[in-house]
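Peer 1: sharing a model that was predicted from the sequence below.
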Amino acid sequence: MIRLGVDFGGTKIEAAVLDEKGRFLARLRRPNPRAYEAALRTLRDLVAEAEQAAGRDRAACAGVAMPGSISPKTGLVRNANSTWLNGRPFQADLERMLERPVRVANDANCLALSEAVDGAGAGADLVYAVIIGTGCGAGLAVNGRPVAGRNGIAGEFGHAPLPWPRADDPDEAPAPACWCGQAGCLELYVSGTGFEADYRRRCGVSVGAPDIVERAKAGETAAGASLQRYIDRLGRGLAMVCNLLDPDVIVLGGGMSNVEALYPVLPAA
């Protein structure tokens, strides 16, 4: 029996087909069009391409990791930073389009489980995983099992307020409004989108996160300052997590986790 998994991210959709031993048979990705119907069609077509590339019978079911969660009461998406998903019957629509059962779970919970089973947190009692990409989310696994909590939001990180805001930083005090209706949420600061916004506010130009990092490496003062603010804010957020949960391992995922400059200094930030 083959396995089919889909990572439904804010900027890309990735499908993978694995054999019975967990080895990749096919792995494909496409940009996420960021519109509901178009994204469903992209996912459907990507799954078909991946299964064809794998050269095996199609999978009997599919697993999909997504931002936000499915309300157990309504079956509708809630709390997704890809806000065009919210209020939609995502799981039901996927099952209709893929013509098979689909299990949907929060992407950060999936990351925590994966790392706890055979990744950086293998064998650890408590693994905390943070996705810092288009948005920001988090999840945890205890003794190799994901913990969702009563309301499906256990361990969430992105819409907790930035801890210990600095009164002398106009971007922190007063706290800026967030799309969720609150103010000063960590997602505004430690997502890739937040990193780009910080640089744009200071420099007046829109530059992608990878380019800002390259500018910092090249010695640009403004880019270096934005990166240092980013590391400081992420460090404060993770310090709050350590105070609350005292995890054995913290794992970072998402596009910003590829920034090598984080790792020499983040543990002490």
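Peer 2: Done, it's in.

Peer 1: make it CA atoms for all contacts and neighbour counts henceforth
Peer 2: Noted.

Peer 1: could you pull out the strands for the stretch 51-200 of the chain?
Peer 2: 62-66, 69-70, 77-78, 102-106, 126-132, 136-142, 145-147 (DSSP state E, counting those that start in this stretch).

Peer 1: okay if I get the ones you listed as JSON lines plus distance to residue 166 and mean neighbour count?
Peer 2: Output for the strands of the stretch 51-200 of the chain, formatted as JSON lines (distance: least, CA to CA, whole Å; neighbours: other CA atoms under 10 Å):
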{"stretch": "strand 62-66", "distance to residue 166": "33", "mean neighbour count": "21"}
{"stretch": "strand 69-70", "distance to residue 166": "32", "mean neighbour count": "24"}
{"stretch": "strand 77-78", "distance to residue 166": "31", "mean neighbour count": "20"}
{"stretch": "strand 102-106", "distance to residue 166": "32", "mean neighbour count": "19"}
{"stretch": "strand 126-132", "distance to residue 166": "22", "mean neighbour count": "28"}
{"stretch": "strand 136-142", "distance to residue 166": "21", "mean neighbour count": "26"}
{"stretch": "strand 145-147", "distance to residue 166": "33", "mean neighbour count": "19"}
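
Peer 1: next up, a structure to set beside the first:
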Amino acid sequence: MRIGIDLGGTKIEAIALDRDGAIRARRRVPAPRGDYAATLTALRDLAQAVQSEAGATGPIGVGIPGTISPATGLIKNANSVWLIGHPLDRDLADATGRPVRLANDANCFALSEASDGAGAGHAVVFGAILGTGCGSGIVVDGRALTGPNAIAGEWGHNPLPWPQPDELPGPLCYCGKRGCQETFLSGTGLERDFREQTGRDLNGAAIVAASEAGDAQAEAALQRYEHRLARGLATILNVVDPDVVVLGGGLSNLERLYRNVPKLWGAFVFSDTVSTPLVKNRHGDSSGVRGAAWLWPPE
């Protein structure tokens, strides 16, 4: 039995996963905001609750919106800023009496989809999350890459490649730089682009609905988004050449991406052919929490 916990900005979800990948217990609670001690308590209580429901104990894996600094052992690069500077893995291990592993939530997503999701059976899986932010993870032979700086897969904080003149210098990102892919390829990036181009304030779902109803401005926004996503993924194909690219996050539900983006990325991939499949995730919102459990492979 393995416990997986997905620590999000608005919710915390926990599951108990058996060795065959079946969920034996599941709980979800609102995430405390701005309070590290309350977050730690919520994680401890959730772990104990799913262990009790499943009737078994096991190690704990946690997906977080950040990572552990190899230099200090403390959380860094977390957009849930109250986690930064704390030894969350050690504190949770002390609170629960269980072994704990932490990983970036995008790495957990990629690991879940590589283990028994849309990327199962592929040696190299690139998983991209297109949601409120824009993250990614890389899994090779069943293991998530982290790197010596614990930043492998920080795709969203590279500049948008082959920028058009009207894309420069790019929006200001929360990381302090301009033109990060996250500011273009996240759901909030799509909404910002539509607002700046049209003066209309619609969320992502409304933009899609407007396009399907024949709204030319909404259709143009989605075409700009697809071209940007194609350029962004082309850099991954050029550097990593994964066996499959799996999309997650809210924008992964946009079926047109799987038709249109592969038609566009060939112009930017350094190859005469591109056979890489672009696919939708299999586990949906559960990918993060399942991937956290998969941080402890079955023995």
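Peer 2: Cool, the structure landed. Model, not experiment: these values are computed from the prediction.

Peer 1: TM-score of the superposition?
Peer 2: The TM-score (TM-score structural alignment, normalised by the length of the first structure) is 0.86; 263 aligned residues with a CA RMSD of 2.4 Å.

Peer 1: any chance of the strands of the stretch 51-200 of the first structure in TSV, plus distance to residue 257 of the first structure?
Peer 2: As requested, the strands of the stretch 51-200 of the first structure are arranged in TSV below (distance: least, CA to CA, whole Å):
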stretch	distance to residue 257 of the first structure
strand 62-66	18
strand 69-70	22
strand 77-78	25
strand 102-106	18
strand 126-132	7
strand 136-142	11
strand 145-147	21
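
Peer 1: out of the ones you listed, nearest to residue 249 of the first structure?
Peer 2: strand 126-132 (5.0 Å; CA to CA).

Peer 1: the closest one vs the second structure, average offset?
Peer 2: Strand 126-132 of the first structure, aligned to the second structure and superposed, deviates on average by 1.3 Å (mean CA distance after the TM-score superposition for the first structure).

Peer 1: in the second structure, which residues correspond to that strand?
Peer 2: Mapped onto the second structure using TM-score structural alignment, strand 126-132 of the first structure covers residues 124-130.

Peer 1: so what touches the matching stretch?
Peer 2: Residues from elsewhere that reach stretch 124-130 of the second structure (CA atoms under 8 Å, 6 or more residues apart in numbering): 106-107, 109-110, 113-114, 119, 134-141, 185-187, 242-252.

Peer 1: ChimeraX command to pick out the buried ones of these?
Peer 2: Selection of the buried residues among the contacts of stretch 124-130 of the second structure in ChimeraX, burial being defined by 16 or more other CA atoms under 10 Å:
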select :106,107,109,110,113,114,119,134,135,136,137,138,139,140,185,186,187,242,243,244,245,246,247,248,249,250,251,252
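
Peer 1: residue 143 of the second structure and residue 110 of the second structure: what is the separation?
Peer 2: Going from residue 143 of the second structure to residue 110 of the second structure by CA to CA, to the nearest Å gives 10 Å.

Peer 1: what's the answer for residue 69 of the second structure, then?
Peer 2: For residue 69 of the second structure, the distance to residue 110 of the second structure equals 20 Å [CA to CA].

Peer 1: got it, and residue 4 of the second structure?
Peer 2: According to CA to CA, residue 4 of the second structure and residue 110 of the second structure sit 14 Å apart.

Peer 1: circling back to that earlier point, looking at the strands of the stretch 51-200 of the first structure, which is closest to residue 157 of the first structure?
Peer 2: Among the strands of the stretch 51-200 of the first structure, strand 136-142 comes nearest to residue 157 of the first structure, with 5.4 Å by CA to CA.

Peer 1: what range does the longest helix seen in the second structure cover in the first structure?
Peer 2: When the second structure is parsed with DSSP state H, its longest helix is helix 216-239. Mapped onto the first structure using TM-score structural alignment, helix 216-239 of the second structure spans residues 221-244.

Peer 1: ditto for stretch 99-115 of the second structure
Peer 2: With TM-score structural alignment applied, stretch 99-115 of the second structure matches the range 101-117 in the first structure.

Peer 1: so what touches the matching stretch?
Peer 2: 7, 60-70, 91, 94-95, 121-124, 127-131, 137-141, 143-148, 251, 253.

Peer 1: near the spatially closest residue to residue 202 of the second structure that is not a sequence neighbour, how many other residues are there?
Peer 2: Closest residue in space to residue 202 of the second structure, ignoring its immediate chain neighbours: residue 191 at 6.5 Å, by CA to CA, 6 or more residues apart in numbering. When neighbours are counted by other CA atoms under 10 Å, residue 191 of the second structure registers 22.

Peer 1: ok, residue 144 of the second structure touching residue 136?
Peer 2: No - Residue 144 of the second structure is beyond contact range of residue 136, at 10.7 Å (criterion: CA atoms under 8 Å).

Peer 1: okay, and the nearest residue to residue 120 of the first structure once chain neighbours are set aside sits in which element?
Peer 2: Excluding the flanking residues, the one nearest residue 120 of the first structure by CA to CA, 6+ apart is residue 251, at 7.2 Å. Element membership for residue 251 of the first structure (DSSP states H and E) is strand 249-253.

Peer 1: just want the angle from that strand to strand 126-132.
Peer 2: Strand 249-253 of the first structure and strand 126-132 meet at an angle of 20 degrees, taking axes from the mean of the first three to the mean of the last three CA atoms, to 10 degrees as the criterion.

Peer 1: mean offset of strand 249-253 of the first structure relative to the second structure (after superposition)
Peer 2: Mean deviation for strand 249-253 of the first structure: 1.0 Å (mean CA distance after the TM-score superposition for the first structure).
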